[in-house]
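Participant: Pasted the sequence and its predicted model underneath.
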Amino acid sequence: MTHLPTHDRYDYSAITQRAAYDWPGGKRLAVYVGLNLEHFAFGDGLGAELAPGGPQPDVLNYSWRDYGNRVGAWRMLDMFNALEMPVSVLANSVMYDYAPELMAAFSARGDEIVGHGRTNAERQSVLPPAEEEALIREATGVLAQAEGTAPKGWLSPWIAESPVTPDLLKKAGYSYTLNWCMDDQPIWLRTDHGPLLSIPYPQEVNDIPSIVARKDSAASFADMIIDNFDEMLEQSHGQPLVMGIALHPYLVGQPYRLRHLRRALTHICAHRDDIWITQAGSIHDVIAKAMPARNDHSPT
């Protein structure tokens, strides 16, 4: 029998055959927004592109991304305030040096700050283990000093993991990761240092794959959010589920896209009495109490 290479982080588990539990208030659908606040090196490194990049310095794409920090994120903050909607801020640590006012504004709302590397101009997956560990330690230290507490969760820039990333995250004190998109429920991962919770982070209801890769329109992306929510709300009658919405201000903070995003989030908030609008860290806290990892670090 052929045995394929495996990660050995979790076992197969059909979602229809798992133990039942509730989110706070007896709710069955948890919804959170993952807002990516990112900064990029000028004239070097990685970055999403509005148009095919030319020789460095690539002023067009650099300044397009920077619009998110200067304008888009502030418009989105006003929208979240109007909707009374909390968010999980996935923050590059260099944001505290580049745009401290923006980080302070989201922190003042009580929003959760999640580790998101140093910058999205780099990938941690290409580094030797010692250098990757140093990257995680550096980014974590900046967030912990600025916020007064270390982040619970981590999302790697570009969802880039080395074979030892989960082990390094757990060793660094992290409680959950958003890197794995294989489920609609939180799943415990095995690491060399104990269990690490994988919280669903979407690669479909995510503006980069939708808008940058597939070239979906603003209306189509908003409709995708609404359709995904409506379907998951029906599915959640049978079991608890998590719906994440991944957003980047340089994309959906553009005025014409923001108008459609507001339409989608208003639709979700209209169901506030039926769902749990929350943050990723709060999802971790419920699971850690209701469905703790077993001694063998097996998944739920």
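Facilitator: Done, it's in.
Participant: From now on I want contacts and neighbour counts done on CA atoms only, so please keep to that.
Facilitator: OK.
Participant: give the contact list for His267.
Facilitator: When contacts are counted by CA atoms under 8 Å, 6 or more residues apart in numbering, His267 touches Ile226.
Participant: what secondary structure does it sit in?
Facilitator: Under the three-state scheme (DSSP: H, G, I helix; E, B strand; the rest coil), the conformation of His267 reads as helix.
Participant: Would you map the strands across the chain?
Facilitator: In the chain, strands defined by DSSP state E lie at 29-37, 88-91, 112-115, 153-154, 176-177, 187-189, 196-198, 241-247, 276-278, listed in chain order.
Participant: now these as TSV including distance to Pro55 and mean neighbour count?
Facilitator: Output for these, formatted as TSV (distance: least, CA to CA, whole Å; neighbours: other CA atoms under 10 Å):
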stretch	distance to Pro55	mean neighbour count
strand 29-37	25	24
strand 88-91	28	26
strand 112-115	31	28
strand 153-154	32	26
strand 176-177	35	28
strand 187-189	42	26
strand 196-198	39	27
strand 241-247	28	23
strand 276-278	42	20
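Participant: Presented hereafter is structure B, for comparison with structure A:
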Amino acid sequence: MPAQYLGPLPDHGRFDYLPITRRPRYRWPGGAGLAVYLGFNLEHFAFGEGMGAGIGPGSPQPDVLNFSWREYGNRVGAWRCLDLFSQLGMPAAALINTALYSHCPELVAACVARGDELVGHGHSNAERQGVLAEADERALLLHCRQQMQQHSGQAPAGWLSPWISESVHTPDLLAETGYAYTLNWCHDDQPLPMRTRGGAALWSVPYPQELNDIPMVIARQMDGKDFAQLIIDNLQEMLDQTRAPDAPALVMGIALHPYIVGQPYRLRHLRRALQAVAAARDAGEVWMTTPGAICGHAAKVAGPG
């Protein structure tokens, strides 16, 4: 084996390794050990081109089958999900494509009216961010902030790249364009600071790749009732891990896409899972919140690291 492969491997330089057992202890507001948030992905896709999750094998464009299945989420599924969130008194983080402002502005307005946090999620999920030149990527980040401020009255504090596609410069550009946190990295159960080239603060807030309906339901073909049980099992295990006074405070995100969980039979199972979260919240064991609030609290009590 060549000698260059026997030393340290290439590294991103964004953070050091630090096991969760060796970190300062803190709690969430109200004394809870577990913070839970809903990452509600509201997306729009170009017709006849670009990327997108599929319920069936891709067809030559225009791929009406898969496009119309995804569009169901904006027309029907999202509204059913928002009703469920409101019934349970749950805030959400609406991860929005800014193309929604020209396509279905009523949907974004409904999230704003509920008091949900708006998180930047690119212009369209038909495109990957990581292939952009640095200047174009910066322009995308600034465009999304400007559009959300103009149309919704709030500039986003957080960002999730479409398809979690990053360039080597993405964390630097996020910090330089005014974002406080990223959801792109799924390497931990706690929010952690990242290094940027200019030294500006950027936090990584955990975003789930397992408690996420796309990889579970679409990629692994998990049934709706099993996905709901996955959420419940994860909740119960993380509650067990955080009950002791000296246990680390943890974050549990639940990533949802309305064209998937907004289907009636899946929504019925999601209701059961979120009722379990609501019961833990009402018992004082869970802080039901948003990723922006998680970032803000962690920055106060955990420090820059």
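Facilitator: That came in fine, so what should we check first? Keep in mind that what you see is a predicted model, and the values were worked out from it rather than measured.
Participant: Overlay them and tell me the TM-score.
Facilitator: The pair, once superposed, lands on a TM-score of 0.97 when counted by TM-score structural alignment, normalised by the length of structure 1; 294 aligned residues with a CA RMSD of 0.8 Å.
Participant: rewinding a little: Trp74 of structure 1: which of the strands of structure 1 is closest?
Facilitator: Nearest to Trp74 of structure 1 among these is strand 29-37; the distance by CA to CA comes to 11.2 Å.
Participant: In structure 2, which residue range corresponds to the closest one?
Facilitator: Taking TM-score structural alignment as the measure, structure 2 aligns residues 34-42 with strand 29-37 of structure 1.
Participant: So for Ala73 of structure 1, which of the strands of structure 1 sits nearest?
Facilitator: Of all the strands of structure 1, strand 29-37 comes closest under CA to CA, at 8.0 Å.
Participant: so what corresponds to His234 of structure 1 in structure 2?
Facilitator: Not His; residue 234 of structure 1 is Glu. Residue mapping for Glu234 of structure 1 onto structure 2 gives Asp240, with TM-score structural alignment as the criterion.
Participant: closest one to Ile226 of structure 1 among the strands of structure 1?
Facilitator: Closest to Ile226 of structure 1 of these is strand 241-247 (CA to CA; 10.7 Å).
Participant: So which residues of the stretch 101-250 of structure 1 form helices?
Facilitator: In order along the chain, the stretch 101-250 of structure 1 carries the following helices (DSSP state H, counting those that start in this stretch): 129-147, 165-171, 207, 218-235, 249-252.
Participant: contact partners of the third one?
Facilitator: It refers to helix 207 of structure 1. Applying CA under 8 Å, 6+ apart, the external contacts of helix 207 of structure 1 come out as Phe221, Ala246, Leu247, His248, Leu251, Val252.
Participant: Try it again at 10 Å.
Facilitator: Counting contacts by CA atoms under 10 Å, 6 or more residues apart in numbering, the residues outside helix 207 of structure 1 that touch it are 213-216, 218, 221-222, 245-249, 251-252.
Participant: With stretch 61-70 of structure 2 instead?
Facilitator: Counting by CA under 10 Å, 6+ apart, stretch 61-70 of structure 2 makes contact with 43-59, 77, 257-260, all of which sit outside it.
Participant: Going through those, which ones are buried?
Facilitator: Buried subset of the contacts of stretch 61-70 of structure 2 (neighbour count, 16 or more other CA atoms under 10 Å): 43-45, 51-55, 77, 257-260.
Participant: Which one of those is nearest to Gln129 of structure 2?
Facilitator: Once CA to CA is applied, the member of those that ends up nearest Gln129 of structure 2 is Met51, at 11.9 Å.
Participant: Once you drop chain neighbours, what's closest to the counterpart of the closest one in structure 1?
Facilitator: Residue-level alignment of Met51 of structure 2 against structure 1, with TM-score structural alignment as criterion, gives Leu46. With sequence-adjacent residues excluded and distances taken as CA to CA, 6 or more residues apart in numbering, Leu46 of structure 1 is closest to Ala121, at 4.2 Å.
Participant: Counterpart of that neighbour over in structure 2?
Facilitator: Checking TM-score structural alignment: Ala121 of structure 1 goes with Ala126.
Participant: What is the neighbour count of its match?
Facilitator: The tally of other residues near Ala126 of structure 2 (other CA atoms under 10 Å) stands at 18.
Participant: how about stretch 212-223 of structure 1, aligned to which bit of structure 2?
Facilitator: Counting by TM-score structural alignment, stretch 212-223 of structure 1 sits on residues 218-229 of structure 2.
Participant: and that stretch, which residues are buried?
Facilitator: When neighbours are counted by 16+ other CA under 10 Å, the buried residues of stretch 218-229 of structure 2 are found to be Ile218, Met222, Gly224, Lys225, Phe227, Ala228, Gln229.
Participant: So the fourth one sits against Met216, correct?
Facilitator: No - counting by CA atoms under 10 Å, Lys225 of structure 2 stays clear of Met216, with 11.6 Å between them.
Participant: returning to what we had before: of all the helices of the stretch 101-250 of structure 1, which lies closest to Asp184 of structure 1?
Facilitator: Minimum separation from Asp184 of structure 1 across the helices of the stretch 101-250 of structure 1 (CA to CA) falls at helix 218-235, 9.2 Å.
Participant: with structure 2 superposed, average distance for that closest one?
Facilitator: Helix 218-235 of structure 1 differs from its equivalent in structure 2 by a mean of 0.4 Å after superposition (mean CA distance after the TM-score superposition for structure 1).
Participant: gap between that helix and the chain center?
Facilitator: On the basis of CA atoms, centre = their mean, to the nearest Å, helix 218-235 of structure 1 is displaced by 18 Å from the centre of the chain it belongs to.
Participant: cool, stretch 229-242 of structure 1 as well?
Facilitator: On the basis of CA atoms, centre = their mean, stretch 229-242 of structure 1 is displaced by 20 Å from the centre of the chain it belongs to.
Participant: Stretch 55-67 of structure 1 too?
Facilitator: A distance of 24 Å separates the centroid of the chain from that of stretch 55-67 of structure 1, by CA atoms, centre = their mean.
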